[in-house]
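Engineer: Quick one, what's the 3D model for this:
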Amino acid sequence: MYKLLLAALTSLLLAGCSDQSWRTTDVADIMPSLDFSLVDDNGDNVQADEYLGKPTLVYFGYTFCPDVCPITLARLGDAIRQLDDETRDEIQVLFISVDPARDTPEVLKRYTNAFGPEFTGLTGDKADIDAITNRYRIAYEYGEENENGDYLVTHSSAVFAFDREGNAQFLVRDSHPITDVQADIKRLTEKS
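Structural biologist: The predicted structure is shown next:
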């Protein structure tokens, strides 16, 4: 009996030393690596490999979004600001617009600057946006224009996290507690 109890305790302790899964949603085995060709909020053509070397969080949305985008980005910005300086300096956030007709580089720059220095806006033509949204299984759809030419865009609200090599690691949903998001971001920065 004593040996059985000791073996069980040893197994639990060893399990605690192993690589634990993410607190948010683990997507490492189901999502492709970071890959795109877009335009940044400075108007420069950029490739995904230019963002390698730092853990990267990616969110798809649009600047005219009345609720989901600003709430998600503000929540993400708050989570990052609450981390220690070293962790915060390691993180970069890419906001990829699904509304390239209205989200010019200038508009994106003003918008992302409101959330913090870690945020960079990206856009491109519709074909470029479709290529990356299809790659990450992001659904979006344009609503009907009103009399002023304004319209809503329905879109997914998940945040994807990639390691320094551009490999997908986890996905953050609105329902994940902020403490879990912070723990996973910190762990992502600590991975070599």
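Engineer: drop to CA atoms for contacts and neighbour counts, all remaining ones
Structural biologist: Fine.
Engineer: In terms of helices and strands, where is Thr179?
Structural biologist: Using DSSP states H and E, Thr179 maps to helix 178-190.
Engineer: And stretch 98-118, end to end?
Structural biologist: With Cα to Cα, to the nearest Å as the measure, stretch 98-118 spans 20 Å from end to end.
Engineer: quick check, distance from that stretch to the centre of its chain.
Structural biologist: Here stretch 98-118 is found 15 Å from its chain centre; the criterion is Cα atoms, centre = their mean, to the nearest Å.
Engineer: Centre of the chain to the helix holding Thr179, how far?
Structural biologist: For helix 178-190 - counting by Cα atoms, centre = their mean - the centre lies 12 Å from the chain centre.
Engineer: Now do the buried residues in it.
Structural biologist: Ile178, Val181, Gln182, Asp184, Ile185, Lys186, Leu188, Thr189 (16 or more other Cα atoms under 10 Å).
Engineer: Second chain to compare with the first, below:
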Amino acid sequence: MRRRSGNPGGSLLIAALAALTLSACDRGAPETAIPEEAVIRLSDQFTSDFDLIDQHGRPVADEDFRGRTMVVYFGFATCPDVCPLALGLLSAALDELDENEREKIAPVFITVDPERDTPEALKAYLAFDERIIGLTGDAVAARKARESFKVYASKRPLPESALGYTMDHSSLFYVVDPQGRPRIAVHDTVNAEQLAAILRRQLS
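Structural biologist: Below is the predicted model:
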């Protein structure tokens, strides 16, 4: 599991999406090769328990997604590079899926920085793709969500920055089956076509 950190800077979501458009346009390949090292099988010690608030201020719990396959990514809205690239990758992978497949997927972004990531902040951050559901909550609820997925996240002070701190965190996509069981984690090193292929396999 790689640990990533970010320093303050402008959002790269638009740039990330533009860079990933090339992979999203390569539809029709017979089969997509998926590197074995990109996919981690998860044990029963991983759960998907959370009770949070979405970017519209509505309470959302893991049970609300039963019957759909969740793709969960943990990050934070002031992350300058890793999170925008990962969310751009997720957005491009959704574009690779057909409408019927997308209806079975719930793409979820859970903040590791609830202190700053209010529902309003997440709504603005995720405005580039309204399909992605942003979740936040108080410090206790956010910590419980991280613990259920065994996500690494740690505050790192930035004394020279106006933001004051950044968040070091792992960068993985967690795929949760329709019964709420986390099945696999996927490294963010895959491309959009590969991530889409992995999701199709989980839907079948």
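Engineer: Tell me the helix or strand right after the longest helix that the first structure contains.
Structural biologist: For the first structure, the longest helix by residue count, based on DSSP state H, is helix 2-17. Downstream of helix 2-17 of the first structure, the first helix or strand assigned by DSSP H and E is strand 25-26.
Engineer: immediately after that following strand, which helix or strand?
Structural biologist: strand 37-40.
Engineer: Chain neighbours aside, what residue packs nearest to Ile105 of the second structure?
Structural biologist: Thr69 (4.9 Å; Cα to Cα, 6 or more residues apart in numbering).
Engineer: What's the match for the one you found in the first structure?
Structural biologist: Alignment note (TM-score structural alignment): Thr69 of the second structure maps to Pro55 of the first structure.
Engineer: correct me, but that match touches Asn167?
Structural biologist: No: assessed by Cα atoms under 8 Å, Pro55 of the first structure is found out of contact with Asn167, at 9.4 Å.
Engineer: on that earlier part again, give me the buried stretch members for the longest helix of the first structure, please.
Structural biologist: Buried-residue list, helix 2-17 of the first structure, by 16+ other Cα under 10 Å: empty.
Engineer: cool, and stretch 59-73 of the second structure?
Structural biologist: Across stretch 59-73 of the second structure, burial judged by 16+ other Cα under 10 Å covers Val60, Asp62, Phe65, Arg66, Arg68, Thr69, Met70, Val71, Val72, Tyr73.
Engineer: for Leu89 of the second structure, helix, strand, or coil?
Structural biologist: Taking DSSP: H, G, I helix; E, B strand; the rest coil as the rule, one finds Leu89 of the second structure in the helix state.
Engineer: State the number of residues packed around the corresponding residue of the first structure for it.
Structural biologist: The alignment partner of Leu89 of the second structure in the first structure, by TM-score structural alignment, is Arg75. The burial count assigned to Arg75 of the first structure is 16, neighbours taken as other Cα atoms under 10 Å.
Engineer: Same check on Ala124 of the second structure?
Structural biologist: There are 11 residues near Ala124 of the second structure, going by other Cα under 10 Å.
Engineer: same thing with Leu22 of the second structure?
Structural biologist: Neighbours of Leu22 of the second structure (other Cα under 10 Å): 12.
Engineer: how about the helix or strand harbouring it, aligned to which bit of the first structure?
Structural biologist: Counting by DSSP H and E, the element that carries Leu22 of the second structure is helix 13-24. Mapping helix 13-24 of the second structure onto the first structure (TM-score structural alignment) gives no aligned residues.
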